[in-house]
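Student: Provided below for reference: sequence and predicted model.
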Amino acid sequence: MASDPTMTCAGAVVGTLEAHGLNRIYCVPGIQNDWFFNALHDAQGRVAAIHTRHEQGAAYMALGAALATGRVQAFSVVPGPGLLNTAAALATAYSTNAPVLCLTGQIPSRAIGRGIGLLHEIPDQLGILERLTKQAGRISDPARAAAQLAEAIAAIGKGRPRPVGLEIPPDILGARGDFAAVAPLSTAPEPEPDAGLIAEAATLIAQAERPMIIVGGGAQAAGATVLHLAERLQAPVLAYRMGRGVLDDRHPLAITLPVGHRLWKSCDLVLAIGSRAQIPFSNWGSDADLKLVRIEADPTALDAVRTPDLALIGRVETVLPRLAEAIDRSAPKRASRAEEISALKQAVAREAADMLPQVAFLNAIREAIGEDGILVDELTQCGYVARFAYPVHKPRTFISSGYQGTLGWGYATGLGVQDARRDAAVVSISGDGGFMFNVQELATAIRHDIPLIAVVFNDGAYGNVRRMQRELYDNRVIATDLANPDFVALGRSFGIEAERAASPEALRRAVAAAAERRRPALIEVPVGDLPSPWHFLDMPRVRGG
């Protein structure tokens, strides 16, 4: 790209973001980043600044947009307390393998590491950033800034996608010179998977009589091939959090956790696709009769849960089609398992609906937002039930915090999901406890006209913790009761369309109306104590010692 001898380093940085298709950045401005925001001002109409009311909100919005699209999304914050406020979002991006770019400011270059006590100075900020990301660096040469940024963006997608961080001191951002934006770097094609290992894996899978496929977030772009393999092998496809939507839940072979548990004892092989398969192997047990084949982009992660009998290293999109071709050549035709699995699914669905009123609320949301609608779950009673009882039909339409289990992430993350997917109705579900973590972002929804529908289930407590205190600790309830605002009045005070829905049918009508209006909405659902869903989630060991 053409250089400009009067361009600031910040201008080259913003131009590089634009060249990489990053047409918005989630942000909170501040003095160390003034040059960056000055460059954003010049780029208005090409790169939008979506500013939030808290740095945590900005980082969660970038995370939500990344999870909803599978593409790199960026946020910008000031150093020190600004960066630290984003730590929970970065940890969640790491746990969900989300392609997030963190651009943080720094104190002036001359003062880094000297302990002078400048505004926002903290010890070893880069070290902190390194521990929350896949890769982190500092831009120290303005002439290298655009190239270093392009390298960082490229690094996000190599191997297992995870967040990357860059810190840029203000003197570097403000430097002028013969700078230019840098276009996306050309990347070497991913190596072809080992043909011998592919053949060996196909043979092992073909020999299995009752295989199971487990899909995680790494399989989100491979739904068609997963479907083909499932039907070819008559293998049920288990998805829990990150893998929901890879296979439409209406398919006879699509299963969630409770059905998977009932099938686990008789399963003789697991094909784990973009998943650690941590819960089944850690909680339900394993033995020599259960074989494991894994497709995994990160070779360092293979032995974390159980060493696979055979591992295929590479991106799912590259490896899985080759494996499917080999299986088509070697696997025998199998009798349909649709009737067996359908009976188990119906039994679990009846049991859940009879025991858990949460199911009716989730079904109401599902009906109201249509097939393309997106649900952002939370650490709340309906969120836990959603992991196995909410019907998911398409990839990237069930957004979860994965193993990090980040309380309070839901509303701000939902804003990012909705901002990135303006074509879809998006609902975030929260409890009253988690919702208040980022309630200030109601202002962001209004300011940027983001039509997210927030559903707040209000039980006046950290309900899951309170129930555990009652049931497991002899009713020794402490630090779980909450004082809440009038959520409807609060929403309306921000200019949000807000109402109260006291039943599943009322919730369905309210969500449907909000989805039709395409305006920011808040719906409070008063609930009392809800029954525990954990016997559907935390299930006992069924095999092995």
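Tutor: Perfect, thanks for sending it.
Student: from here on, contacts and neighbour counts on C-alpha atoms
Tutor: Noted.
Student: residues of stretch 251-266 that come out buried?
Tutor: When burial is assessed from 16 or more other CA atoms under 10 Å, stretch 251-266 yields the following buried residues: 252-261, 263-265.
Student: Pasting the second one now:
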Amino acid sequence: MKNIPTPATRMTGGDAIVESLKVHGVDTVFALPGAQIYGLTDALARNSDSIRTFGARHEQTSAYMAFGYARSSGKPGVFTVVPGPGILNASAAMLTAHGCNAPVLALTGDVMSGFKDRGRGQLHELPRQLEILQSIGKWAAHIEQPADAPWQVAQAFQKMQSGRPGVVSLQASWDYFTQAAAVRLQQPLALPEPPPVDSDAVDRAAKLLSAASAPMIFVGSGALEASVEVRQLAEVLGAPVVSFRGGRGVVSDDHRLGFTVAAGARLWPRTDVVVVIGSRFELLDIRWRHRPAGLKLIRIDIDPAEVRRIPAEVNLLADAAEGASALTQAVLRLGSPAHRDVEIADAKATAEQEIQCVQPQLDYLRVIREVLPRDGFFVEEISQVGFTSIFGFPIYQPRTLVTSGHQGTLGFGFPTALGVKAAHPDKAVVSICGDGGFMFAAQELATAVQYKLNLVTIVFNNNAFGNVYRDQQESFAGRLLGSELVNPDFVRFAESFGVQALRVDTPAALKPVLERAFAADRPILIEVTIPRGSDSSPWKFLHPTFPTR
């Protein structure tokens, strides 16, 4: 993008950042004000006609809301909190966002410039804070002067959206935000062009695929913007497309080639060529831990570091859409492999029957899927229902499932769902939580009420950290420690915040309640009671056992 010079204007450091956010199209910020960033939050208050600012009751929630906003929309999420304990509180959400390749900008303060790096113990001082921020995400920088802010904000947006998206951070000293100076705004910097598609690598991959008898495609977050191209490749190959978490919806689960991990596992032992697009492919050596004899691996990824992490026959460094499209055309030139429609359909149908043993989670998820609109958003949580949803909740469109990815961050779900709702006020959004995870951020019911975020939250209450409880029972002779929970009355708790709340104990009872909840114009909480220890284990579908060779 051509840089258009702008006249210098006298403004504070806080204004310099806010005006730079506006240049980059930001219209939503999540914030928890505090002394070190007063100048920034005041600038946001004076620009409330162009930037919505959502407050929160915890710094972690501000960051999770930015993550939910970014993950569900694909647009940058921005949050601001105080330094030291504030940014450390937010760090779990930052780590989650970075692990999920979500473009998130963290804005924070630092001690007064005259005290920087002197170790005098000024309020919220965190030694080597910038180094910590650099270790969490892709990039971090310290803004010294208001005149520097536009350029560094532009750099932050360029870096967080280039190649593999991720988290970036900017910090500035306490006094910076109210200091005034002449500032010239900076237009957005152009994003680097994706690497050119290597035609030789494409040809090698196409030859492997044309000769394949049982190809399979795996997709992750890097394929979210390549839905059409991935589907075309799958249809040419007659190959199922498997997604674990991040790539759910790239190919719809109601497409004949859209596969969950439960269905994919049935075909995995016979698979001979795999195409992995925009995915860490943790199924290979972390989840499934079985490599079929003679398996050939093709990887398409825009991150050069990623393609080196697992040895492959062909590494194609490319944008997911461009790489998949080039591979489709090359296969068409050489000739597609023989399709195996009956085998694929049988595997999908059999898996659907097999997973029905995971109860009552599957029955509750079926009700939610029946009521949630096709374009509605489903935000999972680290819980028995959340684990089951990985293979038991159909997803039809990219980005409509929001997860914590490989971080598996307990307690992320409810606050993240608030950010999803802020990004999509006219869409249905449901947050499914376990009782333990919900209590990490239960106070944010106040945020939902204050900002009229009509989120539907379902709390599955089994009075336990269910997975820990099962593991302690089965693997540690029933020696229980910290896994049994004593909870509040969730209905009365929610009502004390002004949230309408209801309680059900069967899937049949949930359906009419959920229908009314999605039609409401206010936040709703539904408690689902489940006896402790009564929910079935979903793990045999997440860590299946394969026959040994």
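Tutor: Sure, I can see it. Note that the coordinates shown come from a computational prediction; the quantities given were computed from them, not determined experimentally.
Student: ok, back up a step: among the buried residues of stretch 251-266 of the first structure, which are in strands?
Tutor: 254-255 (DSSP state E).
Student: so can I have JSON lines of the buried residues of stretch 251-266 of the first structure showing distance to Ser428 of the first structure?
Tutor: Converted to JSON lines, these look like this (distance: CA to CA, whole Å):
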{"residue": "Pro252", "distance to Ser428 of the first structure": "28"}
{"residue": "Leu253", "distance to Ser428 of the first structure": "28"}
{"residue": "Ala254", "distance to Ser428 of the first structure": "24"}
{"residue": "Ile255", "distance to Ser428 of the first structure": "23"}
{"residue": "Thr256", "distance to Ser428 of the first structure": "21"}
{"residue": "Leu257", "distance to Ser428 of the first structure": "22"}
{"residue": "Pro258", "distance to Ser428 of the first structure": "24"}
{"residue": "Val259", "distance to Ser428 of the first structure": "26"}
{"residue": "Gly260", "distance to Ser428 of the first structure": "27"}
{"residue": "His261", "distance to Ser428 of the first structure": "28"}
{"residue": "Leu263", "distance to Ser428 of the first structure": "32"}
{"residue": "Trp264", "distance to Ser428 of the first structure": "32"}
{"residue": "Lys265", "distance to Ser428 of the first structure": "35"}
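Student: just the buried residues of stretch 251-266 of the first structure now: which is nearest Ala199 of the first structure?
Tutor: Leu253 (24.8 Å; CA to CA).
Student: Give me the aligned partner of the closest one over in the second structure.
Tutor: Mapped onto the second structure by TM-score structural alignment, Leu253 of the first structure lines up with Leu257.
Student: so its match makes contact with Ala239?
Tutor: Yes. With contact defined as CA atoms under 8 Å, Leu257 of the second structure reaches Ala239; the gap is 6.6 Å.
Student: what's the overlap in contacts for the two?
Tutor: Counting by CA atoms under 8 Å, 6 or more residues apart in numbering, Leu257 of the second structure and Ala239 have no common neighbour.
Student: hmm, back to that, please name the nearest non-neighbouring residue to the match of Leu253 of the first structure.
Tutor: Among residues not flanking Leu257 of the second structure along the chain, Pro240 sits closest, at 4.4 Å (CA to CA, 6 or more residues apart in numbering).
Student: Tell me how many other residues surround that neighbour.
Tutor: 28 (other CA atoms under 10 Å).
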